[in-house]
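A.B. asks: sequence and predicted structure below; questions after.
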Amino acid sequence: MDWITKLMEALGSPGAGLAVALENVFPPVPSEVILPLAGFTAGQGKISLIAAILWTTAGSVVGALVLYGLGAWLGLERLRKIADKIPFVTASDVDKADEWFDKHGTKAVFVGRMVPVVRSLISIPAGVSGMPVLKFTVYTAAGSLIWNSALILAGYALGENYQLVDRYLGWISTAVVAALVIAIVWFAVSRSKARRS
């Protein structure tokens, strides 16, 4: 928190954007902490509210493009080969996921940018599936603008109580992680039973 505060004090709104870009790639501190802090800082008059929203949205896009590039580099064929080496997973699973993403990828990217944990991860399958970069950028920017604006404005309105945003959204993050873990366990168990039968 001290590092992020000093970054914003030194660089202003671009500092908040840089923190969000880094958080997208390797999240040491979640956006649920960074964005309300940016709103609180704007409320103190140290940075511009509009600039904070625009810079953090730009940071979100930059971070997402890094992970998109990772997915594109990984590619579908390489992912299929990796899948064949993972227990309970096959190349056909990758193909099914890719088909799903071809149909629903646009909505997944847009909505995914507003879901804790998923907001970073969604960029990788977008790159793997070969979603056009321009389309990915537009929907990432749109979803990020909504998410960033909501959290920054919440921090702005709450003032010194801005940490309440992270406290309540922390429950959502925990629920998302729990749902992902349950889905993975269910997949592994059901695949194991199918193989035995």
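C.D. replies: Arrived safely, thanks for sending. Residues are numbered from 1 along each chain as shown.
A.B. asks: okay, CA-based contacts and neighbour counts for the rest of this
C.D. replies: OK.
A.B. asks: and S92, what does it touch?
C.D. replies: Applying Cα atoms under 8 Å, 6 or more residues apart in numbering to S92 gives the contacts R80.
A.B. asks: structure two is appended below for comparative analysis:
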Amino acid sequence: MSDGPLPWMLTHGSAAVLFLVLVAGGVGVPIPEDLVLLATGILSHRGVLPLPLALAMAFCGVLCGDLLLFLTARRLGPALYEHRRLRGLLPPERRERLARLYARHGGRLVFAGRFLSVLRGAVFAMAAVQGMPVRRFVLWDALALCVSVPVVVGLGYAFSHSVDRVTRGLGRVEHGVVITAVLGLVALVLARAVRARRAERGISPPPPRAAKPPRRRATP
């Protein structure tokens, strides 16, 4: 196993340590979130953490980190865009594009952003600056975590005997999760667009056919 944060977490990891690392990663500390989730699954397989506790801890840790980032961005407002890390990640043209996407899709953009490791923080910060309510952010982020957390923790649990191989293949798994999430999002948007177009045209689904009354038997 190569040197890095993963071996350290497997040696010193506990529920409290992993939770704090996930929260710290959510607010910008350069610790790969997926490695922490992998370590959580591996430690669960080794009997250090019961699997239900591992999943709950991972879910809450990531959600708390995301929420802390969201609240910080909301407090700073548009001044956040001048931060040295976000100036390169969110140039004016990309900022305008994200703002248009947010105006059109709202919470669905937060859902998709959770699977984009490069733009995740920028998408969450944009949602905060655009004035998304906290409850709505938590709802969409939690829905995305219901997909991502079990997948990555389960990957670490199932393949704990081959950590290096799992780590190398994590990018492909994340790519597959992104494709699945985007396809689901596209299907949802298309379904809503079709319903909206039908409503504009005044087209409603045909009423159910009334059941035919039973034939009366002729009396002798």
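C.D. replies: Received the coordinates, thanks. Computed from a predicted structure; not experimentally measured.
A.B. asks: hmm, who's touching stretch 52-59 of the first structure?
C.D. replies: Applying Cα under 8 Å, 6+ apart, the contact partners of stretch 52-59 of the first structure are 13-14, 16-22, 35, 38-39, 42, 141, 144-145, 148-149, 152.
A.B. asks: please enumerate the helices of the second structure.
C.D. replies: 5-12, 15-26, 33-45, 51-76, 84-89, 92-105, 107-113, 120-129, 134-158, 163-201 (DSSP state H).
A.B. asks: tell me what the last one is packed against?
C.D. replies: Helix 163-201 of the second structure makes packing contacts with helix 107-113, helix 134-158 when contacts are defined by 3 or more Cα pairs under 8 Å, 6 or more residues apart in numbering; DSSP states H and E.
A.B. asks: mind checking how far the alignment partner in the second structure of V111 of the first structure is from P30 of the second structure?
C.D. replies: Taking TM-score structural alignment, the alignment pairs V111 of the first structure with A112 from the second structure. Applying Cα to Cα, to the nearest Å, the value for A112 of the second structure to P30 of the second structure is 21 Å.
A.B. asks: who has more neighbours, those two?
C.D. replies: Taking other Cα atoms under 10 Å, A112 of the second structure and P30 do not tie; A112 has more neighbours (20 against 9).
A.B. asks: that one reaches A181, doesn't it?
C.D. replies: Yes - under the criterion of Cα atoms under 8 Å, A112 of the second structure makes contact with A181 at 6.7 Å.
A.B. asks: do you know how far V134 of the second structure is from S14 of the second structure?
C.D. replies: From V134 of the second structure over to S14 of the second structure (counting by Cα to Cα), the distance is 30 Å.
A.B. asks: so what's the residue count around the nearest residue to A141 of the first structure once chain neighbours are set aside?
C.D. replies: Spatial nearest neighbour of A141 of the first structure, chain neighbours left out: V61 (5.9 Å); criterion: Cα to Cα, 6 or more residues apart in numbering. When neighbours are counted by other Cα under 10 Å, V61 of the first structure registers 26.
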